[in-house]
Every structure is written in structure tokens, then in C-alpha cells.
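[1] Next come a sequence and a model predicted from it.
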Amino acid sequence: MLKILSMLVCYYHADLRKVIVEHLGSLEIVKVNAASLEKVLCEFFEKNNIPWNNLVSMLMDSCAVMRGSKTGLEIRMHQYCPNLLDIDGDSCHHIHNAAKKFSEPFDSYLEKLFSDLQVDHQWSPDQVMYLKEIAMILNLPASSPQRGFVPHRWLSAYDASMATYAMMPAYRVLYYGFLSTADKELYREPLELMYTKYHVNQAGRARIKVVQEELNRKVTNEEEYVLCFTGMTPQGRERKKRVCQKLWHEETTTVLRLSIYMGLLAILKEYVMVFQGSQTLVHKLHDRQLELFLAFMACFVKAEHITQALREMVLEDHMLLPSKEVYVGQEADTFRSQNPNHALLVPFLADVRKAYITTAVYLQKKLPLASPTLTALSALDPLLRGHSQATIQLKRLSGMLRHLLPADQDIQRELVRFNVDLTIPSFKEGESIVEWWGHVFDKPDKYPSLSAMVKCCLSIFHGPRVESSFSLMNEVIEQRSGNMNVPTFNAIQTVKYTLQSRGKTAVQLFRREDVKFGEVDRTLCKNINSAAATYKRQQKMNQKEKQQQQSKYGSQASGSAQQAKKQTAEEEKRARLRHVAKQRKRAMETLVVQAKKKK
């Protein structure tokens, strides 16, 4: 099977005064291994007369073919470019894999629920409609389960957890209709309590009952039921049973696991959100990874045992917090304090501890917490200028990139001058690091070597930018264009990235030369105006219909699902910070007591 190797290149564009990403090339690959990739890359560089010395670093995922410690592609590339900077693999991939590690002790309990909910609603538009109607009656911001868990992106479990937790009451009301007669009797009182909690009036309750009856038709045997959907498969019936099991029979287990996911995975998600964007943040890699690891460890390790030697730290039982103090998320913490002897609590906390330890070991192994390269790159931060460590680290960085710097210039003298140069403006909050370094680049006579070095460093890939090329690839190669040859695809990708890097749109590209006297397409203008009018009219009708329903069921306008998610995330973050502060205070008290005993 033919495969495509896509290569992106990142560099500082002097005319645009920014770091841009362009498509270098797409190549046909028949057999994927390190040797074949090495051969293809060498042929490409030779054909296009690209000097190997121009290569500063390579960013790939951490599979054995790409970054194997003995025969991986990156190791092979060192024979052509011995000064290649080692910035490790894509750290965002490491974080996604860490989320996967964390979920392993829970046997993908929630992930299976997310997938079942997603599949159950994906091909049932009427069920989605009923779900949103129930959410409106309960005054909940509705979100669709179709935008839930993505198996190859494990941190999507965080987003799915937030959405599922927010919609949990609506899901429970909806799937109550699929319960057997005996189970309906068993859970009738909790359902009534839910109605009372969410202030559902009689009209709303009557409508919900109609919805439940439309979704399910009971038969004589109370242990079985027949769904009214025509063509419902046995797999569909089993899927609904699994969902009902987790929403009603195992509600406590589901909520506890949602709580730990929402609380803990937020730490990992925050890191990925920083580096998956298009901003140049290579100077933040080391600090952010260190902050991430410390924040993660503080959730289950005693503060006094979290030392600076994080890479060599070995976790032992006496270093871990007791089960009643481990961070488990806001909802689970409330349950733990109110039900300290609950039967489900012990196995849950055991799984949480196992998840913490295995994930910490993985992060400790995969994150380059002691990388001298990333430490040196941190000195690019404009806020460090004026500190002696900035000069020291920039000197180390210049040693790593000596082959790219002018041989007749003394970069150490430039660094000393740069650190105290009053003509360089201070870094302003919100300013791009590339824009700030542009002030230094404007002084080529004063800082020739420093400018060359920094331009190389700012061009280092540090996020999953290659993933975006896959998205563009899916837009180009689809079912109707499956036979497109690779050179054509290569040309399309090159054009797309060129337009993207220069900030051009299709409208800008095809705009009229003479805006005032150029020919106007009257038909196009008419269609645009009529389309806008139709859209606005439909929006007003939808809004009016929604207001009528809210008035009928006595519900109020709820905020957006995004706002609700943001509020929940902020509450979880505050709870986590309170936990860390509490443990730090206890650690200080312990150290004070130990110091007094020594005296």
C-alpha cells in the first residue's frame, strides 16, 4: 500500500518579519522503516540542493521508526548533520499518551461510555432532538455526544468528561425510558428527586413521559423490552443496556471516575492547549514541562518529597499522600468526605493511586526534564534579559549552533552587550517573542551572530504542526479524489501552506483590481443578500419557537455549553490549587517539627 511522507519546514521570513511554516514536500513511500525513510530524505535533499547544515532540528512522533535510540531515523540523520539539536519528540504526543496511561487502571470504563453515547446518537437525529429538548426542560446547556471521545486522541476524554458530566441529568432522564419495568419502579424516586432539583413543572414532566414512551415500548415480560426504532440491531440494544447500566445502576462509579478525569486531565489539557497553537513558544518548553510534572506530582505526593532531582526521583510508599488526601476532583472529594466508609471508595482510590503512579513514571521517563538544549532555549525569553543566567545559557546555545554562526564574529561579546543594551525596548505583555526579537534583528551590524542564532532557534518545531497537514490532506484526498497522484497532491499542499503562511484568503487572492470601477456580478450580490435574509429569518423563527417552549415548560434560558464547561473547569482548578496549598502548608509544618527535633 502506497504511503505519503509529508515534510514541513519552519523558518524566519525576513520580509514578513515572522516565523512561517511551509510545505517542503510530499514523497511516495512504499515500505516504512528507518532505512527507507533515510534513503528518500537523502535523495530529496540532494535533488533540491539543500545543505544538511541548514537543518537545525527535526520534530517527529516518538515511534521506534522515527526516534528509536539505536536505528531510528533521527539517529541516522546525525551522520549527515552531526550538530542536529535534540529537542526530544512531540511533547503533546507524550501528554496524550500519558492520558492513556492514566485511564488504564479504570479499564476504559468512561471511554466505552463516551463511545456508546456517541454511536447511539450519531445515527438517531430524533434521539438527539429529544435529548436537547430534555436538556432545555432541565435548564441545562445542551451539547451533542457526537463531538465526544476520539480514540486516537486520549485527551479528548477530558472534553467528553466535561460534556457528559454537564449533560448527566439529561442522559439519565432520556435513558430512563429504556429501563425495564422493574428498574423503572426501582429508580422512580430518584427520578422524581431529579425533577424537583431542576424545578421541572407538570407540563415538562408530561412531555418527558411522552418522549420516553415514544422511545421505548414495553412488552409483557418486564425483564425485556422492544425499542420502537425500526431496524434496531442486537448491537444497538446491547449498547443501550450498557449505557443504562452506567447511568443508573452504576451512577456513583460513573460520577467518581468523571470527577477524577475532569480534575486531573485538566492539568494535561492545559499544557497541550498552549503548544498546539501556531505561536512560537520554544522558549517555554522546559518551564512548562517542569510546571506540568510538578503540578501532577503534587496531586498524590507529599510536598516535602518533591525535590529538584525529578528525573531521578523514585516513588516510595512513605512519599505518597494517604488515600483520604489524594486529589480526586471536586465531586469525588465531596463524596469521599461525606461517605468515608462507602464500599465503592476503596477500589476507586486504589485505582486512582495506581493511575497516578504509572502515569508519573511514564512522564518522568518521556519528558526531557533535564534537557540541556531546552534549558538553553529558555534563555530566549525576553523577560530573562538582564540576568546573568540568560548570558550563560545563550553561550551554551551558541556552542550548539556554532556551525551556523559567522566565523569572524565574537558572539560572546555580543551576548554581554545584549544583556545590558538600553536601546532594546522592554518586552510588553501580549507581545510576540518573534516581534520582540525583531528589534534585535534590526541591528545587524551590532548583533550579527546573535541574530543568526536566534533566527535558527525560533524556527524550531515544538508542537503537533504536522498534524495540521493531515487535516489538510483529508480535505484534498477524499473519496472522489482517491486516485490523485502524489505530485498533484504535493503542489496543492504547497499552495495551501504558502497562502496560509502569508495570511492570504481566497477573497484577497481573487479580489477585483479596481474596487471602484470594476465589474460587479449582480447575480452573485443578489444571491448573497437573499441568503442572508433567509438565514436571519430562520434564526428569528428558531428563537421564537425556543422561547415558546421555555415559556410552556417554565424553564429559563441557559448559557452555552462552552460557558458551562469553562465555569466547571475553573471550579476544578480552584479545588486543585486549594489541595496543593493545603499539602504545601502541611509539608512546611512537618519540616518545622523535624527541625525542632534536631535542635
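    That came through, no problem. Residues are numbered from 1 along each chain as shown.
[2] Could you use CA atoms for every contact and neighbour count after this?
    Will do.
[3] So which residues of the stretch 301-450 of the chain form helices?
    330-338, 345-366, 372-377, 388-400, 411-419, 433-441, 448-458 (DSSP state H, counting those that start in this stretch).
[4] actually the stretch 451-599 of the chain, not the one I wrote
    For the stretch 451-599 of the chain, the helices defined by DSSP H, counting those that start in this stretch cover 465-476, 486-501, 506-509, 522-553, 561-598.
[5] Can you say which of these is packed in most?
    The highest mean neighbour count among these, using mean count of other Cα atoms under 10 Å, belongs to helix 486-501: a mean of 16.
[6] got the angle for that one vs helix 465-476?
    120 degrees (axes from the mean of the first three to the mean of the last three Cα atoms, to 10 degrees).
[7] Could you list every helix and strand in contact with helix 486-501?
    strand 18-29, helix 465-476 (3 or more Cα pairs under 8 Å, 6 or more residues apart in numbering; DSSP states H and E).
[8] Let's see that with 6 Å instead.
    When contacts are defined as 3 or more Cα pairs under 6 Å, 6 or more residues apart in numbering; DSSP states H and E, helix 486-501 packs onto strand 18-29.
[9] want to compare, so here's the second one:
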Amino acid sequence: MVTVVTTSTILLKSFVNLSKFEHCVERLFDDLHIDFKWSSESRDLIAELCFLFDLNYSVQPRFVPHRWLSAYDIALATLRLYDVYRLFYFPFVDNMSTYRKEIQAIMNKLPTTKPQLRVQSIFEILKLKYKTMTKEGKSRKQRIVERLFHNNVKTSFILNFYASALPMLKQYVPLFQTQAPKIHKLHDAQVDTTRKLLASSIKPEKLVDLNPKQMASSDVGSVINNLKLNQIFIGKQARDLIKDCDEDHRNQLLILVRVSRA
């Protein structure tokens, strides 16, 4: 029983430490959910954008903080429509010229100029719509713009990291939540999941033959045992996303991941 509790503390800590990402994408989840839940016009416009890109639209699910694993499913849903979200919120950007090339690159994915012209007309509709919004609505739009444009790389990085890292935990949780989990199976699953989590940021030779109590030791996560920043697991999509960033920016994002596992 002690080993089950010991490894559970590591798993719980993994979720609690997601807060060290400054709730960047969780706040985005909330704002996107509210923005489309109460506006049928906004839903119609973004659904049309999705149609142009041959995507099915569904309202952004609500993120429930105490159901922390929902961050995985919502991250996937957000990534699926990420380009469309950027198109929808582009008219609310103050310095549009800064991001026009990025937006044009998204529009170039459309097969002909006709749908591109329709996107431009939707931009004009949204610009007019912004003028009549409430102060709260405008503030929400600007928070979303901050994440999708000004901090786009960080937002995309965290979303892709969640999409790659959280499946390790998602496989374990259903067993934990069963009405009467068999303790030996629960223990084995916890130990296996804990080892995988630790291996994503700790040198493999430091994990060989460790028992659950040793894995929970603070010594395991000491600096001397850490993988180099460029070796920690973040997932292929997140890795590809930051490969062209300057070294300082890239290291800042990787340090975020390391701190979240500390």
C-alpha cells in the first residue's frame, strides 16, 4: 500500500505542476468556450471558416479545473481548429500588418481565390462586429489575440506538449477511477506510469532498478540527474515548432517544461 501512495504523489504532482505553465492555455480554453457559447453569429461565422477548410466545427468544450485531464482533449480540439481560430481573431489584432504574412500562409491552404475572398469578407464583418461589442467582450477578444498572435509560439508549444505528454497519464487514470480497482494492477500501472514520466526528463541510467520509494525521492529529480534541455521529452510537434526559434527563446520554453516536472 505504501508504494501505491508513494507513486500516487508523483502522478498528482505532475498535474499540479501544470500550473507552472501560468495557465496560459487553460485561460485560452475558457475564453474560447465563452466567446462562442453565447453568440450564434460568431458560431455561424467560424463554422463557415471551418467549412472552407473542410473541417467540422464544434463549440470549444468547457475546461473544468478539477478534471485536469480534460486539458488533453481540449488541447487536441484547439489544435485541430488552430488555424481557423487565428483567422477568426485576426480582425481584432491592432497591428495586423505584423501578422499578415502568417495569415496569408493559412489562407493559401485554400484551393482557389474564391474562398479566400470569402475569408476577407468575414474579416470585414468581424471588424464591424467588434465596434458594437461590450467592454467585457472586447477584453476577452484581446486576451485571445494575446495568446494566438503575440504569444503564438508559446501557446502552440504548450498545446502540443500537452497533446504529447498527457496521454501517458490518460492511460492510467481510467484504471484508477474504476469502482473497485485491483490493488496489484493499480500498483503496477502507477509504477510504470511514474517511470515513464521520470524518464522524460531524467537520465535513464539514474532510473535503473529503482523501487517506487526511491523514485519518489527528491534526489531523483536533482540537477545532476536531469537530461540536458535539448534531450527532455516534449513530443515531435512541440520539438519541430521550436527548432527555428533563437536559442534563448527555445531554452525558455524548455525550462518551462523542466520546472513543471520539478
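    Structure received. None of the values given here were measured: they were computed from a predicted structure.
[10] rewinding a little: can you put the helices of the stretch 301-450 of structure 1 in JSON lines and add mean neighbour count and distance to Ala533 of structure 1?
    Below are the helices of the stretch 301-450 of structure 1 laid out as JSON lines (neighbours: other Cα atoms under 10 Å; distance: least, Cα to Cα, whole Å):
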{"stretch": "helix 330-338", "mean neighbour count": "16", "distance to Ala533 of structure 1": "47"}
{"stretch": "helix 345-366", "mean neighbour count": "18", "distance to Ala533 of structure 1": "54"}
{"stretch": "helix 372-377", "mean neighbour count": "21", "distance to Ala533 of structure 1": "54"}
{"stretch": "helix 388-400", "mean neighbour count": "18", "distance to Ala533 of structure 1": "59"}
{"stretch": "helix 411-419", "mean neighbour count": "17", "distance to Ala533 of structure 1": "59"}
{"stretch": "helix 433-441", "mean neighbour count": "18", "distance to Ala533 of structure 1": "42"}
{"stretch": "helix 448-458", "mean neighbour count": "21", "distance to Ala533 of structure 1": "47"}
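[11] Out of the ones you listed, flag the one nearest Lys302 of structure 1.
    Lys302 of structure 1 lies closest to helix 345-366 among the helices of the stretch 301-450 of structure 1, at 13.2 Å (Cα to Cα).
[12] elements contacting the closest one?
    The helices and strands touching helix 345-366 of structure 1, judged by 3+ Cα pairs under 6 Å, 6+ apart, are helix 91-103.
[13] between the helices of the stretch 451-599 of structure 1, which gets nearest to Leu450 of structure 1?
    helix 486-501 (25.0 Å).
[14] quick one, which of the helices of the stretch 301-450 of structure 1 is nearest to Arg288 of structure 1?
    Going by Cα to Cα, the one of those nearest Arg288 of structure 1 is helix 372-377, 10.8 Å.
[15] quick check: the closest one aligns to which part of structure 2?
    Alignment of helix 372-377 of structure 1 against structure 2: no match, by TM-score structural alignment.
[16] Touching that helix from outside, list them.
    His283, His286, Gln393, Leu397 (Cα atoms under 6 Å, 6 or more residues apart in numbering).
[17] What does Asn230 of structure 2 correspond to in structure 1?
    Checking TM-score structural alignment: Asn230 of structure 2 goes with Lys324.
[18] same check, this time on Glu102 of structure 2
    So Glu102 of structure 2 corresponds to Pro190, using TM-score structural alignment.
[19] Helices of the stretch 101-250 of structure 2, start to end?
    With helices called from DSSP H, counting those that start in this stretch, the stretch 101-250 of structure 2 shows them at 113-131, 135-145, 152-170, 173-177, 183-199, 212-215, 236-242, 247-260.
[20] So what angle separates the directions of the fifth one and helix 152-170?
    Same thing as helix 183-199 of structure 2. Orientation of helix 183-199 of structure 2 against helix 152-170 (the same axes, to 10 degrees) gives an angle of 150 degrees.
[21] For helix 183-199 of structure 2, give me the average deviation versus structure 1.
    Here the mean offset of helix 183-199 of structure 2 against structure 1 after fitting is 1.0 Å, by mean Cα distance after the TM-score superposition for structure 1.
[22] What of the last one?
    Here helix 247-260 of structure 2 is compared with structure 1 after superposition; its mean distance to the aligned residues, by mean Cα distance after the TM-score superposition for structure 1, is 1.5 Å.
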